[in-house]
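> sequence first, then the predicted structure:
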Amino acid sequence: MRTSKTFSIQFWMDTKKSKKSEGLIYARINVDQKRLSISLKRKLAIKQWDSKNQKHLGASQTAKEFNRYLDLSKSKLFRCYQELRDNGEEVTSKAIKNLFLNEESNGYTLHELINYHSIKIENTHAIGSIRNFKVTEGYIARFLKKKRIDDISLSKLNFEFLCDFENFLNAYYPKGHPKAMSHNTVTKHIQRLRKIVTLAYNLEWIKDDPFRRWKSTFDKVDREFLSDSELARLATHHFKIDRLDRVRDLFVFSSYTGIAFVDIRNLTNQNVWIGDDNGNKWITTTRQKTNCKVKIPLLFRAEKILNKYDGHPVTEISETLLPKITNEKANLYLKEIAAEVGIQKNLTFHMARHTFATTVALSNGMPIETVSKILGHTKITTTQIYARVMDHKIKSDMDAVQKRLNEKARKFEEESELKNLREKIVEAEKTKYANLTKEQLIEKLNEVLNEKSDTN
């Protein structure tokens, strides 16, 4: 491969896009009279830049550090030029720039990025979100171990790495699971990795975003909920075992309020207040997941459950409105509850929120905006996942359509019948006056006009 004949490096300030009287510093490399600029990601006050000597003016500590950075950048650029020549590669301005930017990003690794991200979210994300990121980080570590490496430079994160990670997840069998991850679970892990990598891109730790061509899709999943009859059967069933009775009460309470399991555990007497002059009780709480405040008027069944545990020994000890139990045990006991009540569905506690949104709220005419507010969603698109059109609602809406169609058909038939009668009367009148003389017709016309005048 040929080598370049000329090579030079200059520093300059871009003052055209200056903000707050500051300009961005660039390194201009010139190879065989073909030049290209590289942003050094350093800003400087315009009045402090010495354009003639291409350095920071003055002898202050700040100026010395800035000029030291320029010297270091110049050395790195020259080293990139030498490396291309020594490897027998074609030396161009673009090749030097690419090598220089890759060297700049080689200082950070994937594990360093993950650690930085973990610190960043520890005080901004919910406990559940942090736990989910930890699970994804665990799979990233297993993936690197399979590749027989402990870590990887961020500069080596590319589309191929993402494809390999996806294939690894698709073939991985989590411990205690009878089958591999579902497509949606794999997509969620990749989405979390994407958020971590995007942070590196925004921090300018990497030059390019390896996810820029990545397309994530979720398979549509029909989220189950209880119907009116199933919910009523569950709410009125008599359980002989206390633990099942309590978990049933928690589930029914969530079904009539939309409050998530983790938020129900935190409810105390301070969350109950009288919301109007009629003495109706409300629940006010803040969702742990989204930190959104929600206010919910209590329906009859929900208030009945609160009254049941008012002063109950289990709530007196925990100082909560309802009995406390772990989510794992609650979901385990719900399997027993479903079998005893005769519900042929995989009953989980989160299904209660779907039941509230679909069976209790939307199917009874509550606007989706109100449902979204009660559920504590930050986006209405999240609430739309819960929305389902039930069979009885379809029947009701079709009956309304049929009623309107019948009304239109009846009106059309009446108008058609009247039109036919008018036509028959006109035809009969024609026959009646067909044999009258001119004088008789004029006399008849005057009679009609006089009748019309008297009517007016």
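Arrived safely.
> please count neighbours and contacts with C-alpha atoms only from this point.
Will do.
> wait, what's in contact with residue 193?
By CA atoms under 8 Å, 6 or more residues apart in numbering, the contact list for residue 193 reads residue 136.
> in which helix or strand does it reside?
With elements taken from DSSP states H and E, the one containing residue 193 is helix 183-202.
> got the buried residues for that helix?
The neighbour-count check on helix 183-202 (16 or more other CA atoms under 10 Å) flags 186-190, 192-194, 196-201 as buried.
> repeat for stretch 316-335
Neighbour-count burial for stretch 316-335 [16+ other CA under 10 Å]: 319-324, 330-331, 333-335.
> same question for stretch 302-310.
Result for stretch 302-310 [16+ other CA under 10 Å]: buried residues 302-303, 305-306, 309-310.
> what of stretch 255-266?
For stretch 255-266, by 16+ other CA under 10 Å, it's 255-261, 264-266.
> dropping in the other structure now:
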Amino acid sequence: MATVKLLLRTEKSDASGEAPLYIRITKDRKPKYISLGIKIHPKHWNEAEKKVKKAHPNSQRLNNLLAVKIAEAEGVALTLETAEKNTPAIKIKEAVLGKTSESFLKYADHYIKALEKNNQISTTEKARAVFSKLRAFLRNRDLLFDQLTVTFLKSYERHLKDEVGNSTNTIHANLRVIRRIINEAISEDIMSFEKNPFLKFKLKLEKTVKAYLTEEELLKIEELPFKPGTRKYDHRNMYVFAAYAGGLRISDVLQLKWKHFDGERVVIDTHKTGSTVSIKLPAKAITILDGYRTSSSRQDDFIFPVLNPLKDYTNPRTLYTALSAATTYTNKDIRAIGEQIGFSGNLSFHSSRHTWATRALKKGMRIEYVSKLMGHTSIKTTQVYAKIVSEELDRAMDVFN
């Protein structure tokens, strides 16, 4: 812990015998001095109490000033050391002098506001959740770029694991957001590349099992006798449709309109990445869509009757709220459907995407085609499905044992 004291440096006395007053900050036996710009004759200085004696004509005013300066220095030292125990004395001195780096939290706020202004609502909300946790950890203290060290990241990582109860992969996702904003600050020369703590701090990630259905399990879901017009009937059909239609994400299935379907294929700009996908639908997917077409269906109508057709979704915030609510409701039904067919584990709508990818690769579709149809920006993202199929083939070979 750093110590902060007043010091009359008599060795620096001038010709009149007056000596300058300094604040001395000591950390790990290394002192740093801050000049207060005040000189006092040793005869007017009470060394034991670290105060100006009453005999000095301005003792009251000077002692008040010194008390404020000491309090400020102690406050800065405490703030820095609470965030990072190994804060050196030089950093505390710079902070007291006002030579501090910019606020990381304020920069992050501007960054998040820019995301929202750019209508990246989902990314905005995720980032806000990440920084809500960070602010709770800091207990409403500020966080400067200089305080973003490996020691700080390790401390925060332990907090998320032990106090918040986050999983390794949730912690990974949180720290990735922080890393992304640090990289943005580096690109704007607000933080130097050499000070990036992620150069020495390795993000941890645990392997997760992607849930997907076998052909038999998918067929069981298709054959469940739900009553037409019910929500569970619609949610089941959306799931099965996606499992045949290139693994479309739920945000795209919910917004699918008749204008996106020409009777043979679906052409849509994906909600998540904005990339355009064109998918020639197999007979099963077309049959599902045809079941929703009526004589009054218009080009601008939603195919699946989940989103409110009378509501204006041009506002990104309104659309985000509606998609989030519909996704939660749909996943609740899909989880129940999974239990109905005896699926081991929690089934979610996103598993329809995994189901399509693994089925496509098993049926011999080239991985580049699978990647393109899924709207992946990198084939590396798709390779995880190839690995799943490869592992299944390895297990199949066990019959010879």
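Perfect, thanks for sending it. Since this is a predicted model, take the numbers as computed values, not measurements.
> re the thing from before, and the helix holding residue 193 of structure 1, which stretch of structure 2?
Using TM-score structural alignment, helix 183-202 of structure 1 lines up with residues 168-187 of structure 2.
> and that stretch against structure 1, how far off on average?
Here stretch 168-187 of structure 2, set against structure 1 after superposition, deviates by a mean of 1.1 Å using mean CA distance after the TM-score superposition for structure 1.
> what does residue 201 of structure 2 align to in structure 1?
Match for residue 201 of structure 2 (TM-score structural alignment): residue 214.
> contact partners for the nearest residue to that match once chain neighbours are set aside?
Distances taken as CA to CA, 6 or more residues apart in numbering place residue 159 nearest to residue 214 of structure 1, at 7.7 Å, with adjacent residues excluded. By CA under 8 Å, 6+ apart, residue 159 of structure 1 lies in contact with 210-211, 213-214.
> identify the residue of structure 2 aligned to residue 159 of structure 1.
Superposed on structure 2 with TM-score structural alignment, residue 159 of structure 1 falls opposite residue 150.
> again, but for residue 384 of structure 1
Checking with TM-score structural alignment, residue 384 of structure 1 has residue 383 as its match.
> can I take it that its match is in a strand?
No - in this structure, residue 383 of structure 2 is helix, not part of a strand, as judged by DSSP: H, G, I helix; E, B strand; the rest coil.
> gap between it and residue 342 of structure 2?
Distance, residue 383 of structure 2 to residue 342 of structure 2, using CA to CA, to the nearest Å: 28 Å.
> so the two - more neighbours on which side?
A side-by-side neighbour count of residue 383 of structure 2 and residue 342, using other CA atoms under 10 Å, places residue 383 first with 15 against 11.
> contacts only, for the more buried one.
Per CA under 8 Å, 6+ apart, neighbours of residue 383 of structure 2: residue 367.
> also residue 97 of structure 1?
Neighbour list for residue 97 of structure 1: 38, 77 [criterion: CA under 8 Å, 6+ apart].
> and it, how far from residue 206 of structure 1?
14 Å.
> and for residue 376 of structure 1?
Note on residue 376 of structure 1: its distance to residue 206 of structure 1, by CA to CA, is 36 Å.
> now residue 27 of structure 1
19 Å.
> what about these two, which has more around it?
Counted by other CA under 10 Å, residue 27 of structure 1 and residue 206 do not tie: residue 206 has more neighbours, with 25 against 20.
> test my guess that the more buried one contacts residue 154.
Yes - in terms of CA atoms under 8 Å, residue 206 of structure 1 counts as a neighbour of residue 154; the distance is 6.5 Å.
> now do the shared contacts for the two.
residue 105.
> could you check how far the longest helix anywhere in structure 1 is from the centre of its chain?
Looking across structure 1 with DSSP state H, the single longest helix is helix 391-433. Here helix 391-433 of structure 1 is found 50 Å from its chain centre; the criterion is CA atoms, centre = their mean, to the nearest Å.
> show me what it packs onto, helices and strands only.
If you count contacts as 3 or more CA pairs under 8 Å, 6 or more residues apart in numbering; DSSP states H and E, helix 391-433 of structure 1 packs onto no helix or strand.
> which outside residues touch whichever helix or strand comes after it?
Downstream of helix 391-433 of structure 1, the next assigned helix or strand under DSSP H and E is helix 438-455. For helix 438-455 of structure 1, the external contacting residues (CA under 8 Å, 6+ apart) are residue 433.
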